[in-house]
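*Asks:* Turn this into a model:
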Amino acid sequence: MEYIESPPSPVFSGFIKRFWSLEYDPAGKNAESETVLPDGCPEIVFNLSDRFLKLHRDGNEVQAATLFSGQLSRNITIQPTGRVQLFGVRFQPAGFVPFGVSMGDMTDQIVDLRLVLGQAGGELEEMVNSASGFTDRIRIFENHFRSRLADQGKEDPLTSAAAEMITQSGGAIPLSALRGRLGVSERRLERHFKGAVGISPKMLARISRFQAVVRTIQRSESVGLLDAALSFGYFDQSHMIREFREFSGETPRGYFDHTHKISDIFTSVVD
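*Replies:* Predicted coordinates for the structure are as follows:
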């Protein structure tokens, strides 16, 4: 498995967290399914090889070649059908604002990029697919994003600042303290988050805390569940387990009993 990543050019760092590339060949035809966890970030993923399946209780769905994922409030399960070769653009929580999309409409949605960006999405897909490598794909995407910024001129500094404070604290900052620092009412902040992020400040804080717990346990087998729960501000171990079930679909012990080729990479990355 080969995973590489790169930060964006500084001018785009307020919108884009990182570019990444993942390549591997699953063993055999019956590749293992993968759990994708909520992480507080919208994302565009270009599939440069075989498609993925999105698994449902009532059947499987072949995913589009290029996907836009809005904010996830719950896990999804995917499965490769062959060789994996992905190029991804992970945005800041409010980083998709320049595309003029209401993120509240995209929560828990994973759709063909062309349904979100129209013809421009198809053109971008073709250019990225024909690029010579990782660096060239970054150049192509940044050129496209630069034109979006010039055309739309949209940004939401209030929401971006609030989201950064939440994620940098691992979801630990009290929202009342956050609103006090920014001088904003609860209602106004909720309204901004609905349009620019797609989930509430409270949900982003819960997801950020969950991700911090996953990273901590993933790095150290000696960390007990009770210690982790208390360290990250859960009321007790049962509270943390309920949150873990909601976001991963499993108990902590059940989740960590097996590896997750894709999720393990992304949860190990510290933003």
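
*Asks:* make it CA atoms for all contacts and neighbour counts henceforth
*Replies:* Will do.

*Asks:* helix, strand or coil for residue 148?
*Replies:* Classification of residue 148 by DSSP: H, G, I helix; E, B strand; the rest coil places it in helix.

*Asks:* Counting neighbours, show which residues of the helix or strand containing residue 218 come out buried.
*Replies:* Using DSSP states H and E, residue 218 sits within helix 201-219. For helix 201-219, the neighbour count (16 or more other C-alpha atoms under 10 Å) marks 201, 204-217 as buried.

*Asks:* Give the other helices and strands that it contacts.
*Replies:* The contact analysis (3 or more C-alpha pairs under 8 Å, 6 or more residues apart in numbering; DSSP states H and E) places helix 201-219 against helix 157-168, helix 186-196, helix 225-231, helix 237-248, helix 261-267.

*Asks:* mind redoing it with 10 Å?
*Replies:* For helix 201-219, the packing partners by 3 or more C-alpha pairs under 10 Å, 6 or more residues apart in numbering; DSSP states H and E come out as helix 157-168, helix 175-182, helix 186-196, helix 225-231, helix 237-248, helix 252-256, helix 261-267.

*Asks:* dump the residue contacts of the residue most central in space within the chain.
*Replies:* What sits nearest the mean C-alpha location of the chain, by C-alpha atoms, centre = their mean, is residue 41, with 3.6 Å. Shown in contact with residue 41 (C-alpha atoms under 10 Å, 6 or more residues apart in numbering): 16-17, 69-72, 90-96, 197-198, 204.

*Asks:* burial measure for residue 255, as a count.
*Replies:* Per other C-alpha atoms under 10 Å, the neighbour tally for residue 255 reads 16.

*Asks:* Roughly how far does it sit from residue 236?
*Replies:* Using C-alpha to C-alpha, to the nearest Å, one obtains 19 Å as the distance from residue 255 to residue 236.

*Asks:* what do you get for residue 257?
*Replies:* Using C-alpha to C-alpha, residue 257 is found at 22 Å from residue 236.

*Asks:* Pick out whichever of the two has more residues nearby.
*Replies:* Each of residue 257 and residue 236 has its neighbours counted (other C-alpha under 10 Å); residue 236 has more, 14 against 9.

*Asks:* what's near enough to touch the closest residue in space to the more buried one that isn't next to it in sequence?
*Replies:* Residue nearest to residue 236 in three dimensions, not counting chain neighbours: residue 229, with 6.0 Å by C-alpha to C-alpha, 6 or more residues apart in numbering. The neighbours of residue 229, taking C-alpha under 10 Å, 6+ apart as the test, are 210, 213, 235-241.

*Asks:* Now the second one, please; I'll put the structures next to each other:
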Amino acid sequence: MQALAQRARIARGESGESRWEVATRPPAPRLRPYIRDYSGYTEETPGPLRRVEFPMPQIVVIIELGPPVRVFDAGSDRRHSLYPGGFVAGIDDTFTVTEHDGFQRGLQVNLTPIGARLFFGVPMAELTGRVLSARDLLPRKYARLAERLEELPTWDERFDLIERALGERVDEARHELGVVPWALRRIEELGGAVDMRALARELGYSQKHVIGLFRENVGVPPKLLARLVRFDRLIKHLKAGASGTWAELAQRFGYYDQAHLARDVKQFTGTTPTKARATLIDLAGMSP
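*Replies:* Predicted structure coming up:
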């Protein structure tokens, strides 16, 4: 039992009056096609804290174990929504702004598109570009998931419950995914550097049919997903503190040129590559 208690990796830190804790653990091997990663977190700051969340090729599930954070409407710094118990954010092509009043605590589960399709049982197009209440979207059996997680004393026990819930839904799911899982793996393997006509030929379908399959089971067309996969690789590289000029990074991650990279970064982050990099350096300080 002692070994189980140590499975989660927990990092703690503080800066001035701010304190944080982040717990992480790799998903069980059989669930890795469905969960990209998950983490538990607690953060205390001396006052309100606002963050810009960049889009990624994943569906984000936030289970709130503390006061709900504010999620701002796209393009607004005033209009926002609260989601007691948590929320689900579908794949998007732009950034999201969130804010808390000085304390937040919860779990973040980043699902693959296939994982979200099987877990929620709805077409992924219904989530695209939207933030929805987790209580409204979770299967009825897990309507009290936030309360059940809050009652558990350790992060490991919470992660175990998340894995049981997802595993049960995957086992029960009867959705026909067809060629989509293979196509997703192909896009990931190539880092987003995929010719869409060639991908359609490999799949044996027209581009129109492939786009329809992706909207149903992923939420966005394959071309946008490929852009997000490429952007995700770039962001992880920068967050790790890696160096390189923007021209070098553009070549490394499959952009046509530096201007192409800058356009994608501007769309996905709302700012310049240099400012986005500074934001990632700050966030990296909270990574275990």
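
*Asks:* Can you give me the TM-score here?
*Replies:* The pair, once superposed, lands on a TM-score of 0.87 when counted by TM-score structural alignment, normalised by the length of structure 1; 265 aligned residues with a C-alpha RMSD of 2.5 Å.

*Asks:* The residue nearest to residue 236 of structure 1 pairs with which position in structure 2?
*Replies:* Aligning on TM-score structural alignment places residue 229 of structure 1 opposite residue 250 in structure 2.

*Asks:* coming back round to it: mean shift between the helix holding residue 218 of structure 1 and structure 2?
*Replies:* If you overlay the two and look at helix 201-219 of structure 1, the average distance to its match in structure 2 is 1.6 Å (mean C-alpha distance after the TM-score superposition for structure 1).

*Asks:* Stretch 254-262 of structure 2 spans what distance, first to last residue?
*Replies:* OK, stretch 254-262 of structure 2 end separation, C-alpha to C-alpha: 13 Å.

*Asks:* buried residues in that stretch?
*Replies:* 254-255, 261-262.

*Asks:* Closest one to residue 101 of structure 2 out of those residues, please.
*Replies:* For those, the residue nearest residue 101 of structure 2 by C-alpha to C-alpha is residue 262; the value is 32.6 Å.

*Asks:* Next, find the distance separating the residue nearest to residue 263 of structure 1 when sequence neighbours are not counted from residue 129 of structure 1.
*Replies:* What sits nearest to residue 263 of structure 1 in space, not counting adjacent residues and going by C-alpha to C-alpha, 6+ apart, is residue 36, at 5.8 Å. Per C-alpha to C-alpha, residue 36 of structure 1 is found 24 Å from residue 129 of structure 1.

*Asks:* Repeat that for residue 117 of structure 1.
*Replies:* Separation of residue 117 of structure 1 from residue 129 of structure 1 (C-alpha to C-alpha) stands at 17 Å.

*Asks:* my read: residue 72 of structure 2 touches residue 82, true?
*Replies:* Yes. Counting by C-alpha atoms under 10 Å, residue 82 is a contact partner of residue 72 of structure 2 at 9.1 Å.

*Asks:* quick one: stretch 251-268 of structure 1 to chain centroid distance?
*Replies:* Stretch 251-268 of structure 1 sits 15 Å away from the centroid of its parent chain (C-alpha atoms, centre = their mean, to the nearest Å).

*Asks:* how long is it from one end to the other?
*Replies:* The first residue of stretch 251-268 of structure 1 is 19 Å away from its last residue (C-alpha to C-alpha).

*Asks:* If you map the contacts of residue 229 of structure 1 onto structure 2, which are still there?
*Replies:* Here is what carries over to structure 2 from the contacts of residue 229 of structure 1, by both residues aligned by TM-score structural alignment, their matches' C-alpha atoms under 10 Å: 213, 235-241.

*Asks:* In TSV: those residues, plus distance to residue 163 of structure 1.
*Replies:* Below are these laid out as TSV (distance: C-alpha to C-alpha, whole Å):
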residue	distance to residue 163 of structure 1
213	18
235	23
236	26
237	26
238	27
239	24
240	22
241	25
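
*Asks:* which secondary structure element contains the nearest residue to residue 143 of structure 2 once chain neighbours are set aside?
*Replies:* Closest residue in space to residue 143 of structure 2, ignoring its immediate chain neighbours: residue 135 at 5.6 Å, by C-alpha to C-alpha, 6+ apart. Applying DSSP H and E as the criterion places residue 135 of structure 2 in helix 134-137.

*Asks:* Just the buried residues of that helix, please?
*Replies:* Of all the residues in helix 134-137 of structure 2, those buried under the rule 16+ other C-alpha under 10 Å are 134-135, 137.

*Asks:* which residues of structure 1 does it align to?
*Replies:* Counting by TM-score structural alignment, helix 134-137 of structure 2 lines up with residues 113-116 of structure 1.

*Asks:* mean per-residue distance, the matching stretch to structure 2?
*Replies:* Once fitted to structure 2, stretch 113-116 of structure 1 is off its aligned match by 1.4 Å on average (mean C-alpha distance after the TM-score superposition for structure 1).

*Asks:* Contacts for that stretch, please.
*Replies:* Contacts of stretch 113-116 of structure 1 (C-alpha under 10 Å, 6+ apart): 44-46, 64-69, 99-101, 106, 119-125.

*Asks:* run the last query once more with 7 Å
*Replies:* By C-alpha atoms under 7 Å, 6 or more residues apart in numbering, the residues outside stretch 113-116 of structure 1 that reach it are 66-68, 121-122.

*Asks:* Pull out the buried members of the residues you listed.
*Replies:* Neighbour-count burial (16+ other C-alpha under 10 Å) applied to the contacts of stretch 113-116 of structure 1 gives 66-68, 121.

*Asks:* To which residue of structure 1 is residue 71 of structure 2 aligned?
*Replies:* Under the alignment (TM-score structural alignment), residue 71 of structure 2 pairs with residue 54 of structure 1.

*Asks:* Surely its match is in contact with residue 80?
*Replies:* No. Contact between residue 54 of structure 1 and residue 80 fails when scored by C-alpha atoms under 7 Å: they sit 9.0 Å apart.
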